[in-house]
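Chemist: Okay, predicted coordinates and the sequence, questions at the end:
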Amino acid sequence: MKTILRFNLLLLFVSTSVFSNTIKVKGHITCGNEHIPFANVSINDGQKGVYSDDHGHFLIELEEGKTYTFLISVVGYKDMIKEFKPTRSNHDIHFNLSKDYLELNEVIVSSSRRSQSRQETSSVVNVVGSDFLIKNNFKVVAEGLNYIPGTRVESTCGNCGSSQLRLNGLEGPYTQILIDSRPLFNGLVGVYGLEQIPVAMIDQIEVVRGGGSVLYGANAIGGTVNIITKSPQFNSYEVGTNFGTIDGKSHDYSAYFNTSLVSKNDKTSSYIYGSYRNRDAWNANPNDIYYRLDEDGNTIGEPIKDDFSELTAMKTLSLGTKVYHQFSEYNKVSMDVKYTHDKRRGGNKLDQPKEEADITEAIDMHIGTAMLNHDWYSKSNKLHLNNYFSGQYVHRDSYYGAHQQKDGFGLTTGKTIVAGSQLNINLGNVLNGRSYFVTGVEYINDQINDKKLSYFDEELGKVTDDATVSDQISNTYAVFAQNEWMSNRWSVLIGARWDFVDIVDNQNQQNNKSVNSINPRINLKYKLNDNMQLRGGFATGFRAPQMFSEDLHIEVTSGQGVRTQLDPNLKPESSISYNLAWDFDKTFGHVQTYFLIEGFYTKIKDRFDNQYDYLEDGTLILFKRNSTSDAVVQGVNLEGRIAPNEKLSFQAAYTVQTSMYEEENQWGDEETSTSKHILRTPNQYGSLSADYNITSQWSVSMTGVYTGSMYVPYLPGGFIDGELTTDEELIDTEQFFDMGIKVSYLTKLSKSANIQIGAGVKNIFNQMQSTFVSGIDKDAAFVYGPITPRMFYIDLRIGNLLN
């Protein structure tokens, strides 16, 4: 019996070995005589994948006689695409890559919702990788975005630390921010979100300027920022810490870890990360003085030294994991779970209860996010179906108040659900070119409930009721489709998206709105020769009239009842945008160069305009209507990169633009406070960076951000140089150049781990706004220029893949 059993097992082994239709393909990745470790091997647009080992080899099972498309990508080398049909006699494949010092060939997904080389895209896409973020000591996403042409991050409140991202001069609400291509940034999270995403979880950031509503929905008028999180690659780990100080008293400390685990059969893998940041508050003008005011607005008492923060105290904890499992060659699933706790406080008397300070703006925010993806591929490799479901829950306790108000406490909750399905079809050769069709449906549910909490009113002798500021539900139903055709010289992308947005205001049924919007997109690319190409695009966009605005808390801190009201004839904002770009990529001997010139034009019609009014009972009405003046933003983005060799590289970007209303627009309370300028938008701004690898162990990096002059509104109520200000004023600001430098040393810690030690300075010349305001009633939004003053820092990184 045992003999028969052994014979059957031997027969089974022989039959599966001889007659199996799968073959183990051996791969070898080099650059000349150099082996390339840890290269990403993607097969059939992500259907299968593996990474090369530390010697540049990989092993993967594929079906015999079937044609596969291999895409090899690794930082510092040009991507290589090769088709391969494995057979019993031909199962070895070799890839010899070329150096790419300027990293121009990244694989991106934001341009057309499918993976492709950045140089293949029909629209201009800029990419910031994790290496650049970590190398320059950036802790969060916001710090790295200033180094992309046409992109600028600014602080919008000195008390709460909110910020916004501007693309091509347009304000934050006109930029669609995505996480792994999902629109999870609602109005509640958006103003803080870019400072809540740690670098530890980032693979790369992709930016597409100009209208992009065709693929990603509302708010993509200025452009789209897609934050791609890291995926498990191979067994690896990294831990790091950073300590910075501004003046020896205000410190900024952070620590992080990440690890990637991959099973032996490469079917299951996970990426786990965590980060913690603790930043002290900082006061820019501690020697300035202010006075208290009586009921008539006259100064009383002795002068008081300023103790209000310009940099908000902040504690942020982030934890997350991403898990992949491949059931077969044609089915795989991934799950992503994140948790963020963000606690920040600005104002004065930070060691006392919030309601006992003269000014306090504080949030305590918990954010939980879960994302589920399923990918199915057809056996012919022509079809790729992606089904996705994402959810986010936000719980935020807040206090916004002045003059020791007892009624400044608030509670805001937000729920966001994104679900959809997308089908990618490879149509093969059509009219002597390759054709790809993408279509899909998407559903977005966004719920926000915002209220001021009850408190005990000593004068009334009773507890007041909660006051609802906003209670809204928004449902978006969308269908999109596009086709991209590519020949040797031409690329043509044509698409459209239909959105139906249904908005329900549970606080005021008169605010209920339904909006239909169809937005087309056309992009063309023409390859002039092997080194030059032209890209042009046209797109429309829209923005639905949401009632909730986080900016409301900055403008309203007195705790009175607030009601939102929409104009019965309110229309959605709409936009039309054009762009034309020329880029040049050529290697002269060993010197690699890249240059880009991009012109852009965006016109926005029916801009939302907020007007404030008071009812007899003291209730504040926020009335949202359409402005009678359209806005036009136009200009030129310039970018240049040069790498004389693999040790040295330079990158620079510069934008020249105008941002104007077609008619005078009121920005303050007074009728004479009008301007045609879109405020807080400089007409010129740019950035530069340089990297020099002195030796294999020593390296130095330098960064700089230039911000030109701009018009910034100042509202009265605070003290400047000890004098009470009583007039509204439009300030023409000074120019700024925020420069930083870092030196790093890398060495072996053990056989399987390296250690890197770095030290540097941010904002070397301490470029800050020249005028700061003091006093309890100061204008918190009067902030401009660099966010962080001069800071000295040291950092430490330990990992098995540091190089």
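Modeler: Thanks, I have the structure now.

Chemist: rest of the way, CA atoms for contacts and neighbours
Modeler: Will do.

Chemist: Buried residues in the lengthiest strand in the chain, which are they?
Modeler: Assignment by DSSP state E gives strand 409-430 as the longest strand of the chain. Using 16 or more other Cα atoms under 10 Å as the test for burial, strand 409-430 gives 409-427.

Chemist: One more: stretch 37-44?
Modeler: 37-44.

Chemist: Could you save these as JSON lines and add columns showing secondary structure?
Modeler: Below are the buried residues of stretch 37-44 laid out as JSON lines (DSSP: H, G, I helix; E, B strand; the rest coil):
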{"residue": "P37", "secondary structure": "coil"}
{"residue": "F38", "secondary structure": "coil"}
{"residue": "A39", "secondary structure": "coil"}
{"residue": "N40", "secondary structure": "strand"}
{"residue": "V41", "secondary structure": "strand"}
{"residue": "S42", "secondary structure": "strand"}
{"residue": "I43", "secondary structure": "strand"}
{"residue": "N44", "secondary structure": "coil"}
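
Chemist: Please compare the first structure with the one that follows:
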Amino acid sequence: MKHKKGILTTTYLLFSVLLCFGQSASIKGRITDKEGKPIVGATLLLKPSNTKTATDSLGNYIFQHITANTYTVEAKHIGYKSKRSSIKVNTTAAIVDLSLSEIMENNLDEVVISGTMKEVSKLESPIPVEVYSAKFFRANPSPSIFEGLQTVNGVRPQLNCNVCNTGDIHINGLEGPYTMVMIDGMPIVSGLSTVYGLSGIPMSLVDRVEIVKGPASTLYGSEAVGGIINIITKRPSSAPLLSADVYGTTWAEFNADIGGRFKVGKKANSLLGINYFNYQNPIDNNKDNFTDVTLQNRISVFNKWSFDRKDNRVFNLAGRYLYEDRWGGEMNWNKKYRGGEEVYGESVYTSRWEFFGTYQLPVKEKIMFQFSANGHNQNSAYGGDIFIAKQYIGFGQLTWDKTVGRHDLLAGLSYRFTYYDDNTPATAVNDSIRMDQVKKTRLPGLFLQDEITLNANNKLLLGLRYDHNSIHGNILTPRISYKWNSPDKNNIIRLSMGNGYRVANVFTEEHATITGARKVVFLNNLKPETSWNANLNYVRKIFIGSALLNVDATAFYTYFTNKIIPDYDTNPSEIIFDNLNGNAVSKGLSVNLDMSFTNGLKILAGGTVMDVQSTEDGVTTRQIKTERFSGTWNIGYTFHRLGLTVDYTGNVVGPMRLVLIGDHDPRRPYSPWWSVQNIQLTKKIGHQFELYGGVKNLLNWTVNKGNPFVIARAHDPFDKEVVFDNTGNPTVVPGVNPYGLKFDPDGYSYGPNQGIRGFLGLRYTIR
């Protein structure tokens, strides 16, 4: 009997254990922000099973069918610090609620997407990504992203025209066409809009800006040679219910940003933003009878939608429309002189629309379809020369995101179609086949990326892209990156190498000088511009008492071949295009220091030392309008009891080689050291109002300092008194043209013409 009883007891215990192991449990909870509001679409990772899920429209999540064990739940979402919690699970439902805090600028734990086209914490990304939040840009308010980037280390807005004030953005000394500008990962700036599109991006829609320095063509294709500027817009579900930001300056500039979110039905959220900028006060402080700053009247409307779908699948749509009327020129110019040769003015009408979105396919695998389309219409008058152009770009991309063991895979197919036409000789070719090539460019491509987690401290990223350009043929761009971090993650080393390429749009990038009966000549079949890049990045987190110091240093080297340089000098009746017979090099060192103190002081400072040059036929030349040193700073201190914040921002730029237009040109061949500095006071009034004001360009620095003039022969803009020789060059005429120059409004532009000014503004927010 005792023997039978023992068998029954043992059988019962074994059955109970098996039953216990056979039963499944669950972990569920809710993810909220510090105010208790649900965070929609947050990513949840369950370790050690590496199972993923996401929160629904109420911030709820659940992991089902798990066995008894000890688990760690990690929650992540863009714009918030990730958070973890461990729990021991038996056979019942366990509850883990987490509250996420908003990130601070450049925090190592925030989520980024630009480096690998996936959501990943900045700490874990094998590609170095710099992140700047909306709060960073509010320290020096500006009406557009173009001006807002002036205090970002290694990134410099470059003015290219003293009259129309157009420009581009340089990254580590490389010109604007080498930088890809995107909104929510979709390319928006290229061709025509490289020159005119940047000023129309309102700050009201910006949640943060991610910057990748160095070639990223493996993922993003053409134009991503120098780097990426990815403007991430606010989420409709978490944006303020209503926001308004209005300010004016002592120069009579006026800027207004108004935004709001609303819900349509149970599954749709929408964000609407409107930006209006107006400046209609001609000022001529340098006394050359030309406006110091272009007069502008600009409106931009942005609308973004997000839709709740089954299993938290993604579906976002967004659109933007921009209209701008700008002019600069002689002080007595008005629109009746547009296109004539009586009074000189540069008048630009810009009309631009954009539409883009992301749709996750309703399948088990994570497959995303991203798309964008934009149209850009330009009507410009440069004195008596009329430039009319239109450009349409369509883009579609399908990506598949799959994790297999230690391999985090991303595969994609893309297609880009570009249509461009203008009224210049550049597109007025007689050959109908060539005409079709000029106006229409097709660019299908495919890419594959594998991010391999070797162990807790080491990652390896491999990438390869193949494109087929309808003009240039096949293009292959590989890259490899390696990341090491110390066990405490206070030290990170990243080493990246890769290839970038750019299919130059020669018919838009030099359009200001294509204004005569010039014949377009191609000496050879143009090849895509290519670059090979290597950079070494080191990040160090240092705790100094109660303060935290982040050090981010990068050494970079880029080698370019096949650069396309238009030749206007060999024959005055021709535009000659050919690839560079040599190479170009960009190399240097960039360091960012980010220090935060518990007493409210925050310091972000950086410096970049670089050398950018080209070599052709054995002759090495320093690149024009490229400094060898630049530095930036953003220092803020908050008096918590007073609700008052002081922000001191600025930059310093070293000498750069400038364009002189004659042997007797009396202007400086190199710019001096120069700096633009700003100060701002911000006072909180209750929970909804902020009053701010300050002074921009404290040192009152402008490009005319130390020069006899900025615009060559501003008193004779139509060259009526210029005598030309048999080769078409101006000659020296004592008393009339003592320097032998012709009218040139653009060549010597490199910095601001706008001096010191005060500003005052008010922000209103309902959350």
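Modeler: Thanks, I have the structure now. Worth saying up front: this structure is predicted, and the values here are computed from it rather than measured.

Chemist: chain center to the longest strand of the first structure: distance?
Modeler: Relative to its parent chain, strand 409-430 of the first structure has a centroid offset of 16 Å by Cα atoms, centre = their mean, to the nearest Å.

Chemist: which other helices and strands contact that strand?
Modeler: Packing partners of strand 409-430 of the first structure (3 or more Cα pairs under 8 Å, 6 or more residues apart in numbering; DSSP states H and E): strand 383-402, strand 433-452.

Chemist: Report the separation between the one residue sitting closest to the centre of the second structure and G115 of the second structure.
Modeler: For the second structure, the residue nearest the mean C-alpha position is I229 (1.8 Å; Cα atoms, centre = their mean). Noted for I229 of the second structure: a distance of 11 Å to G115 of the second structure, by Cα to Cα, to the nearest Å.

Chemist: again, but for L644 of the second structure
Modeler: From L644 of the second structure to G115 of the second structure the distance is 36 Å (Cα to Cα).

Chemist: okay, those two: which has more neighbours?
Modeler: G115 (22 against 17; other Cα atoms under 10 Å).

Chemist: How are the strands of the stretch 51-200 of the second structure distributed by residue range?
Modeler: Along the stretch 51-200 of the second structure, counting by DSSP state E, counting those that start in this stretch, strands occupy 51-54, 60-66, 69-76, 83-89, 93-95, 98-100, 111-112, 120-121, 130-133, 155-159, 167-171, 179-183, 186-189.

Chemist: Same list (the ones you listed) but as TSV, adding distance to V506 of the second structure and mean neighbour count.
Modeler: As requested, those are arranged in TSV below (distance: least, Cα to Cα, whole Å; neighbours: other Cα atoms under 10 Å):
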stretch	distance to V506 of the second structure	mean neighbour count
strand 51-54	46	17
strand 60-66	52	18
strand 69-76	44	18
strand 83-89	49	14
strand 93-95	60	15
strand 98-100	48	20
strand 111-112	33	26
strand 120-121	37	20
strand 130-133	31	21
strand 155-159	20	23
strand 167-171	16	23
strand 179-183	16	24
strand 186-189	15	23
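
Chemist: any chance of these in a markdown table, with distance to F629 of the second structure too?
Modeler: Supplementary listing: the strands of the stretch 51-200 of the second structure in a markdown table, determined by distance: least, Cα to Cα, whole Å:
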| stretch | distance to F629 of the second structure |
| --- | --- |
| strand 51-54 | 45 |
| strand 60-66 | 50 |
| strand 69-76 | 38 |
| strand 83-89 | 39 |
| strand 93-95 | 54 |
| strand 98-100 | 39 |
| strand 111-112 | 28 |
| strand 120-121 | 31 |
| strand 130-133 | 19 |
| strand 155-159 | 12 |
| strand 167-171 | 13 |
| strand 179-183 | 20 |
| strand 186-189 | 27 |
